[in-house]
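Colleague: Make a model of this:
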Amino acid sequence: MNESPPLPRKDHRPAATRSETVRRVSHMLSWALIGLLLYAVNAFVAEAAHHAGLVTYVFTRTLIWSIAPYLCAFALLQRALHLPAMEGNSLIGVAVTLPFAALLFVFAAFHIEYSRGALLLGFLTTLVWTWSGYRRYVSNYVPVFGYTDPNALRQLEEILQVAGPDGAMPTGLARFEPIATLEAAASCDGLMLDRNAAADPERTRMLAKLKLSHVRMYSVEKIGEMLTGRVGLSHIDDNFLDDYASHYLYGYAKRALDLAAVACLAPLALPLALGTALAVRLDSPGPVLFRQVRAGLYGKPFTILKFRSMSFDAGAPARFAARQDPRVTRVGRIIRKYRLDEIPQLWNVLCGHMSLIGPRPEQIPMVEQFSDTIPYYPYRHLVRPGLSGWAQVEQGYVGSMEETVTKLSYDLYYVKHCSFALDLLIAVKTLRTMMTGYGAR
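Modeller: Sure thing, here's the model as predicted:
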């Protein structure tokens, strides 16, 4: 994060097109339209190859079909531009793969003849073009935010400096400039405001002029979330409840998707579950399943199911899992690393106790302790807990109070911004976690 003196305005476009969100959308839309020329060239070459007898007419027709998932990919990416730019590679992978997978499903469901080579060509063309556009206009771009309140920059530094080893303040993600004139503000991507600044007639008049000039305005807290994917805990207030994403249609649709996903995963999950259960039984004495009461939606307790990965001790108190924890069995280390111990929680999803995506449910004694020591901790229970969540894919398991504070900043970001775009991003990063064992203890 850099602070520099005001720069002279060299771009005379309207200020509205220079705001961070609008700028990303407009440039990516232009990039998508230019990319259609690539499909035109591909179709022209394919048609020439067809007349030369090198490919069939199906090749050209499949390329034309691929335009639909190409446009859908940019539409999905546009819907996800509010997420931190550091997640670009994962966002692009999700945005491109899903539409082409849907097109493949349509071909299979309606018995439409298609060319695998043409579909692969369309997929690679879309992947490369979206990635290059995102790198050019989003991830490699350093936005410039102006500020008029002297304390705004200091407050942002406090928000970004979250406690814990994974909460270091990021640098180089944006530039911040003090501004005093309308012209200086118009050259920035947005204006950073301190919501708690004292009312002042002169400040109010200036902000009104900036607003009428279509200058994009962000609170200090909003910019902190845009840069890091975390919520600044030191600046949470009662207004958080007004911002949290309570969308009834989203909740019902997500529940339907959870049920459909469990049904689709069942043929794969059942054999894995049987193999894991057998390994746990042969490895150490004790029950195969581990049951524990945890806090669910709105703090309501439920019994979570897991394959036992530790030596059995019925009277053990609730505590964090340490690195190289001696309680973990030989089989337990493997199933914890690749998250195979979580397979029984598909039953919790089926019963409605959990979702596939959401904050991880905590043990009741820990919830009571954290609720007394960490302000606004209960807000994480505003959404249904999940098998995997934003904190898990960004931070991994936690083992201390400091790490729990950082984890809460990620959980509350999900509570505030939960959406299908964010859920898809978490799902992709969860697959990476399962393959690499990232964050296991």
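Colleague: From now on I want contacts and neighbour counts done on CA atoms only, so please keep to that.
Modeller: Will do.
Colleague: Now do Ala108: how many residues are near it, please.
Modeller: Number of residues near Ala108 (other C-alpha atoms under 10 Å) recorded here: 12.
Colleague: ugh, typo on my part, it should be Phe105
Modeller: The local packing of Phe105 (other C-alpha under 10 Å) involves 12 other residues.
Colleague: Is it in a helix, a strand, or coil?
Modeller: helix (DSSP: H, G, I helix; E, B strand; the rest coil).
Colleague: which strands and helices sit next to whichever helix or strand Glu221 is part of?
Modeller: Secondary-structure assignment from DSSP states H and E places Glu221 in helix 220-228. When contacts are defined as 3 or more C-alpha pairs under 8 Å, 6 or more residues apart in numbering; DSSP states H and E, helix 220-228 packs onto helix 152-160, strand 190-193.
Colleague: Now do the same for Gln416: helix, strand or coil?
Modeller: For the record, residue 416 is Lys, not Gln. Taking three-state DSSP, the label given to Lys416 is helix.
Colleague: how close does it get to Leu191?
Modeller: Counting by C-alpha to C-alpha, to the nearest Å, the separation of Lys416 from Leu191 is 22 Å.
Colleague: picking that back up, tell me which of the helices and strands packed on helix 220-228 sits most buried.
Modeller: Scoring those by mean neighbour count under mean count of other C-alpha atoms under 10 Å gives strand 190-193 as the most buried, with a mean of 26.
Colleague: Downstream of that strand, the next helix or strand is which one?
Modeller: helix 201-212.
Colleague: Redo the helices and strands packed on helix 220-228 as a markdown table? Include distance to Ser219.
Modeller: As requested, the helices and strands packed on helix 220-228 are exported to a markdown table (distance: least, C-alpha to C-alpha, whole Å):
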| stretch | distance to Ser219 |
| --- | --- |
| helix 152-160 | 9 |
| strand 190-193 | 5 |
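Colleague: Quick one: closest of those to Val262.
Modeller: Of all the helices and strands packed on helix 220-228, it is helix 152-160 that lies closest to Val262, at 37.1 Å by C-alpha to C-alpha.
Colleague: how about this one, so we can line them up?
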Amino acid sequence: MAEIKVSRKACSVYPLKLSQPLGAIYALLGVKGSMPLVHGSQGCAAFAKTFLTRYFSENIPMQTTALSEIATVLGRDDELHIALKTIMEKHNPELVGVVTTGVSETRGDDTEGSVKRFKELYPDYVYKKIICISTPDYKGSFHDGYREALLSLVKGLVVQPYRKSYGYVNLLVSYALTAKDIDTLREVIESFGLKPIILPDLSSMDGACKGFSSITPDGTELKKIETMSSSMVTIAVGESTKEAGEYLEKKFMIPMFFFDSLLGIENFDRFIRLLMNISGKEPSANLRRWRDRLLDAMVDGHFYLTGKRAAVAGEPDVVYAMVDLLVRELGMEVPIAVVPTISEHIRSLPIENVLVGDLEDILLSKVDIDFVLGNTNLRHVAKKLKVPHYRVGLPIFDRLGHFLKGYVGYEGTANLVFELANLLMERDEEMSYEVPEHIKRRRA
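Modeller: Predicted coordinates:
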């Protein structure tokens, strides 16, 4: 059991936390024909748009109510109504996700009531899908915003089933999964003769879309989300998806199976056994082959990985997946892990110290480590510690193609093991060329 401590510094240095609205917008990008509407000042949306554009290197559909100082003080619905009307007229999205911010939440806006009044004023849009997501950015983090968005999507869009659809499986995926990861899980589920309904389907953000679109051009279709109540089971991957899965289980009596992570042999074996039980089929020869390759990768890499010490930082789902793999299956040590917000599943990790803080806390801990794992912003810490930096999580701005890398499953884990081993192999080789300190002093 990990002990979670909270940093008591007066300021944040090398910040780690990302805001709740950003997490909600991220989730909405995985729904086809959606338009995230940020209910706050123009700067709130500008930051999120810049952040996501840099991360995906793609056009990001997003609008804002652009609350001014006067509008904020007066507290009327006008800005939200004008924004919704403009979006409907110019973009005609299938879904609008109203994402609140610190400004609108502090003002105490009744966003859902405002949406109801909008439909009364403009009856032409009464059947348009509009969901409200409460994401005050003065508390929580990206993890919490993503979780709230996913819960709002299933609450607002899933309808009562007419009948159960044999062979359909709901797959709720964490923000920790890349486009390649989502495609991998889709292919694995389909190899068992099952049909997955993936929410949100962010594999559409892989850059393969053609042409310009002012709304999300691909992702999970609304009609598929509406029919999730007819599926046989729900598979939730990552703690950020758990509440949405529990809602579907309680509301529509759909059995839910939860996985904290799908990295590593043990976790993915459980996933495969579940699919075998649901479908009654055996895994494909390709899956068996990749499992053998992963075992061989672990044998080859253990010379460079076993006993090595790593510091891990990022959002809770990313940290859990990485620490779980490093410690339980690769024999490594993680003397410190840093997360921006408390998440209960982190307590079950087999390490001693988890700190709720920022990236500087890794420096202040003064622990002896061999490398660090985290997003782009961790590069400053790695440089000061003079250790290698393995980039994982988000954002990653200083490398291309991250979103097309896979981590889950046998194949993804095997590639990850090789990358980590090569990183440390290169470091060990460079260190072998360095002159030891005692020889430097003797020569001086």
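Colleague: Do you know the score for how well these two fit?
Modeller: Overlay of the two chains. TM-score (TM-score structural alignment, normalised by the length of structure 1): 0.24; 169 aligned residues with a C-alpha RMSD of 6.9 Å.
Colleague: Mind checking what helix or strand follows whichever strand or helix holds Met276 of structure 2 in sequence?
Modeller: Following DSSP H and E, one finds Met276 of structure 2 within helix 265-279. Sequence order places helix 285-305 as the next helix or strand after helix 265-279 of structure 2, per DSSP H and E.
Colleague: which strands and helices sit next to that next one?
Modeller: Against helix 285-305 of structure 2 (3+ C-alpha pairs under 8 Å, 6+ apart) you get helix 409-432.
Colleague: buried residues in the helix it packs on?
Modeller: 409-418, 420-421, 423-425 (16 or more other C-alpha atoms under 10 Å).
Colleague: go on, stretch 415-435 of structure 1?
Modeller: Across stretch 415-435 of structure 1, burial judged by 16+ other C-alpha under 10 Å covers 415-419, 421-427, 429-430, 433-434.
Colleague: Of those residues, which is the nearest to Phe240 of structure 1?
Modeller: Phe240 of structure 1 lies nearest to Lys416 out of the buried residues of stretch 415-435 of structure 1, by C-alpha to C-alpha, at 7.9 Å.
Colleague: Next one: that closest one relative to Trp129 of structure 1, how far apart?
Modeller: On the measure of C-alpha to C-alpha, Lys416 of structure 1 and Trp129 of structure 1 end up 31 Å apart.
Colleague: Glu20 of structure 1 now?
Modeller: Distance of Glu20 of structure 1 to Trp129 of structure 1, given as C-alpha to C-alpha: 21 Å.
Colleague: and these two? which has more neighbours close in?
Modeller: Taking neighbours as other C-alpha under 10 Å, Glu20 of structure 1 and Trp129 compare with Glu20 leading, 22 against 19.
Colleague: Number of residues surrounding Asp283 of structure 1?
Modeller: 15.
Colleague: Please give the element, helix or strand, for the residue nearest to it when sequence neighbours are not counted.
Modeller: For Asp283 of structure 1, ignoring the flanking residues on the chain, the nearest one in space by C-alpha to C-alpha, 6 or more residues apart in numbering is Val331 at 6.5 Å. Under the criterion of DSSP H and E, Val331 of structure 1 resides in helix 330-337.
Colleague: Which other helices and strands does the following helix or strand past that helix contact?
Modeller: Going down the chain from helix 330-337 of structure 1, the next helix or strand is helix 345-351, by DSSP H and E. Counting contacts by 3+ C-alpha pairs under 8 Å, 6+ apart, helix 345-351 of structure 1 packs against helix 248-283, strand 301-307, strand 355-357.
Colleague: Pick the most deeply packed of these.
Modeller: Scoring these by mean count of other C-alpha under 10 Å, the most buried comes out as strand 355-357, with a mean of 26.
Colleague: Which is the succeeding secondary structure element to that strand?
Modeller: Sequence-wise, the next helix or strand downstream of strand 355-357 of structure 1 (DSSP H and E) is helix 364-373.
Colleague: packing partners for that next one?
Modeller: By 3+ C-alpha pairs under 8 Å, 6+ apart, helix 364-373 of structure 1 packs against strand 289-295.
Colleague: Could you pull out the buried residues of the strand it packs on?
Modeller: Within strand 289-295 of structure 1, the residues that qualify as buried by neighbour count (16+ other C-alpha under 10 Å) are 289-290, 293-295.
Colleague: between those, which is closest to Phe145 of structure 1?
Modeller: Ala295 (40.0 Å).
Colleague: From Val415 of structure 1, how far off is that closest one?
Modeller: 16 Å.
Colleague: for Gly133 of structure 1, same thing?
Modeller: 30 Å.
Colleague: quick one, the helix holding Val331 of structure 1 and strand 301-307 angle?
Modeller: Relative orientation of helix 330-337 of structure 1 versus strand 301-307 (axes from the mean of the first three to the mean of the last three C-alpha atoms, to 10 degrees): 120 degrees.
Colleague: in helix 330-337 of structure 1, what's buried?
Modeller: Buried residues in helix 330-337 of structure 1, defined by neighbour count with 16+ other C-alpha under 10 Å: 331-337.
Colleague: do the same with stretch 288-307 of structure 2
Modeller: Buried, per 16+ other C-alpha under 10 Å, within stretch 288-307 of structure 2: 290-291, 293-294, 297-298, 301-302, 304-306.
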